[in-house]
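>>> Using only what follows, build the 3D model:
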Amino acid sequence: MDIVTAQEMYERDRVAMEAAGLEGELLMENAGRAVTYDLLRHILPEHKIVVLIGAGNNGGDGFVIARTLLNLGYDVEAWQVVPDTKISGDAEAHKRIFQASGHPYRRMNRSEDLNTSLRQADVCIDAMLGIGAKGRLREPFATIVHLCNEQSVLRLAVDIPTGVPADEGVDDFDAFKAHYTSIIEAPKQSVFLQQTEPFYGKWSVVEIGLPVKCFANHQRRLWEVSDLKRTMPERDAHSHKGSHGKGLILGGSRYMPGSVSMTARAALRSGSGLIAIATDRQAIPSIASFIQEATFVEYEEGGRAPDLSSYDGVAVGMGIGREAAQGGSDRTIGS
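Alright, predicted model coming up:
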């Protein structure tokens, strides 16, 4: 599964249109319909749905999604949350198709009117801002996102939740907090980052017909279980624990034995043959009951590390604490 930056996604769209000859309106139709049928897994026939439509590609997708849902017989209110002047290009073309299909939409003049609809809705679909968002949201998006996040509705996002940065390195933002996101063509970096991942909720990727063979290979993709299994070495049937490496874990203390215990267990599960633990003597009984396979080496809390020359790998620091050693001097091994 490829992982892209915002710029790489823009480049894929450009290649699709210029090199492969795919029209932007067609790609937008493909995207909107693919997302709709993906989102239908979370929508019931009796649900009342609010679709929030912004500018740009996300807004155009929003008009396609609203039209498709209405054509399927769902109860949908389409809300355009930006001025008419902001709707242009392919998005404007799909707005015209939406209107020509006989479907009404509402313009947001007051946030109170939208909030009334949200309170009556079961589902809110976010098609406001796409991968170009950076920093904190401006109005009216800041207010709209706040209203959506406060309501007890099922929140679904198109490609990327409004306000979430597509790329890494952005910590100051506010965003639509989706329960589920239908990602178009390829996940963006922020899907996998600690500060942004929760805003996506659960997610999946839909394919919209881009010419993948025309794209540059950025060598960035999700490392999956199958990749791990493929790279794990096979063990000889006659090998023993001494054949698979010897490791030392130095850490833990009388009052913090847990982290060094979990580290030792993780090392053994990952394939290490012999694991020794250097820790405070008073912590050994609690650690030994948790991880029976490990051995122990002598190490006084606050003292010097044992001889490391016989080990293939060493992990140092977990649970060792920050207090000074007896006598006031700093510890030889830090946290």
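>>> only C-alpha atoms for contact and neighbour calcs from this point on.
Noted.
>>> now the closest residue to Tyr74 other than its chain neighbours, what's its secondary structure?
With C-alpha to C-alpha, 6 or more residues apart in numbering as the criterion, Tyr74 has its nearest non-adjacent residue at 6.4 Å, and that residue is Pro45. Following DSSP: H, G, I helix; E, B strand; the rest coil, Pro45 is assigned to coil.
>>> how many neighbours does Pro45 have?
10 (other C-alpha atoms under 10 Å).
>>> this one as well, want them side by side:
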Amino acid sequence: MTPTDFASTALPLYSIAELRAIEQGAMRDLPQGLLMQRAGQAAASAALKLLHATEDSDAGHRRVLVLAGPGDNGGDALEAAAHLAGSGLEVLIWLAPEAPATSPEREQALSRARNSAARLLEAANSMASAAVGAAPWHLVIDGLFGIGASRPLDGECRDMAQLVNNLACPVLALDVPSGLHADTGAIDGVAIRATHTLTFIGDKPGLHTANGRDYAGEVEVAALAIDPALLPPANAQLGGLHLFARQLQPRQQNTHKGSYGSVAIIGGAQGMAGAPILAARTALHAGAG
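The predicted model follows:
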């Protein structure tokens, strides 16, 4: 294995505050609602890719559950639902309880979803949870809450998250799994456990730290055709083996354990022997004498 096997660029990670600034800059130069429409189209494409990757090739009879929250994350989900319904899939939209006021972009997305072939089910409907739990879903799209969530999941949204976590089908989270903090990866109470996350504009540290790796699943970034000039230099990056490529130089065959240096590890207070043992094993497998 050579350093070229790990050739790659570090992936930038952006905080919630940085992403908000990027969004505001992008929306100043775009028609109203276009960024949400791009997110919805990207989400629909990712959903179709997941559906086509399963064994059953008859995608026309697949059933997709879309969870749409009261904010712009819900708007992204509504846009995706309209696209998927237009593709001939059976789509059910579970509408979370409405916020006192929603953005004009989300209202437009809701109107498009209502005018599509998708079926809408209000959270307040007493039969909503029973209908969701009883159906055999091929995919769930989580668009309840994104990076703007300011409190733990509660009420109907908490109940729905728990119900979805008991389903056997793939779950595609939009931007971040609902209930997971985009900056820290922390969960306060309940979060949706996704198998895949399509995150928008840029990657988030919370998808790769703390609970993030267990709840986000496979992470893909949809840049939404944002002007690269709007992206600031990242204060954090997602690490990988490529960062250590210069240490992985090809070795000569005529060498021995002393040719590449030795490592001495000192530690192991009573009950604390695990750390030096792990360090010693790492040094051994890295090739030190």
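>>> Help me confirm that the residue nearest to Tyr74 of the first structure comes into contact with Leu70.
No - Pro45 of the first structure sits out of contact with Leu70 when judged by C-alpha atoms under 8 Å, with a separation of 11.4 Å.
>>> helix, strand or coil for Ala173 of the second structure?
strand.
>>> how near is the aligned partner of it in the first structure to Met1 of the first structure?
Residue pairing (TM-score structural alignment): Ala173 of the second structure is matched to Ala157 of the first structure. The span separating Ala157 of the first structure from Met1 of the first structure equals 20 Å under the rule C-alpha to C-alpha, to the nearest Å.
>>> which of those two has more neighbours?
Ala157 (31 against 12).
>>> That one: what's it in contact with?
Shown in contact with Ala157 of the first structure (C-alpha atoms under 8 Å, 6 or more residues apart in numbering): Ile125, Asp126, Ala127, Ala178, Tyr180, Thr181, Ser182, Tyr200.
>>> mind listing which of the residues you listed are in strands?
Taking DSSP state E as the definition of strands, the contacts of Ala157 of the first structure contribute Ile125, Asp126, Ala127, Tyr180, Thr181, Ser182.
>>> My guess is the second one contacts Val153. True?
No - with contacts defined as C-alpha under 8 Å, Asp126 of the first structure does not count as touching Val153, sitting 11.9 Å away.
>>> So between those two, which is more surrounded?
Asp126 (29 against 20).
>>> now the strands for the first structure?
48-53, 75-80, 106-107, 123-127, 154-158, 180-184, 202-206, 246-250, 274-278, 295-297, 313-316.
>>> can you put the ones you listed in JSON lines and add distance to Gln219 of the first structure?
Shown next, in JSON lines, are these (distance: least, C-alpha to C-alpha, whole Å):
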{"stretch": "strand 48-53", "distance to Gln219 of the first structure": "34"}
{"stretch": "strand 75-80", "distance to Gln219 of the first structure": "38"}
{"stretch": "strand 106-107", "distance to Gln219 of the first structure": "43"}
{"stretch": "strand 123-127", "distance to Gln219 of the first structure": "29"}
{"stretch": "strand 154-158", "distance to Gln219 of the first structure": "25"}
{"stretch": "strand 180-184", "distance to Gln219 of the first structure": "19"}
{"stretch": "strand 202-206", "distance to Gln219 of the first structure": "19"}
{"stretch": "strand 246-250", "distance to Gln219 of the first structure": "32"}
{"stretch": "strand 274-278", "distance to Gln219 of the first structure": "35"}
{"stretch": "strand 295-297", "distance to Gln219 of the first structure": "41"}
{"stretch": "strand 313-316", "distance to Gln219 of the first structure": "29"}
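>>> Glu18 of the first structure is nearest to which of those strands?
Distance to Glu18 of the first structure, taken as C-alpha to C-alpha, is lowest for strand 180-184 among the strands of the first structure, at 19.3 Å.
>>> Map Ala46 of the second structure across to the first structure for me.
The alignment partner of Ala46 of the second structure in the first structure, by TM-score structural alignment, is Asp38.
>>> Now for Ala59 of the second structure: which residues touch it?
Leu51, His52, Leu89.
>>> how about a cut-off of 10 Å?
Neighbour list for Ala59 of the second structure: Leu48, Leu51, His52, Ser87, Gly88, Leu89, Glu90, His138 [criterion: C-alpha atoms under 10 Å, 6 or more residues apart in numbering].
>>> That'll do, ta.
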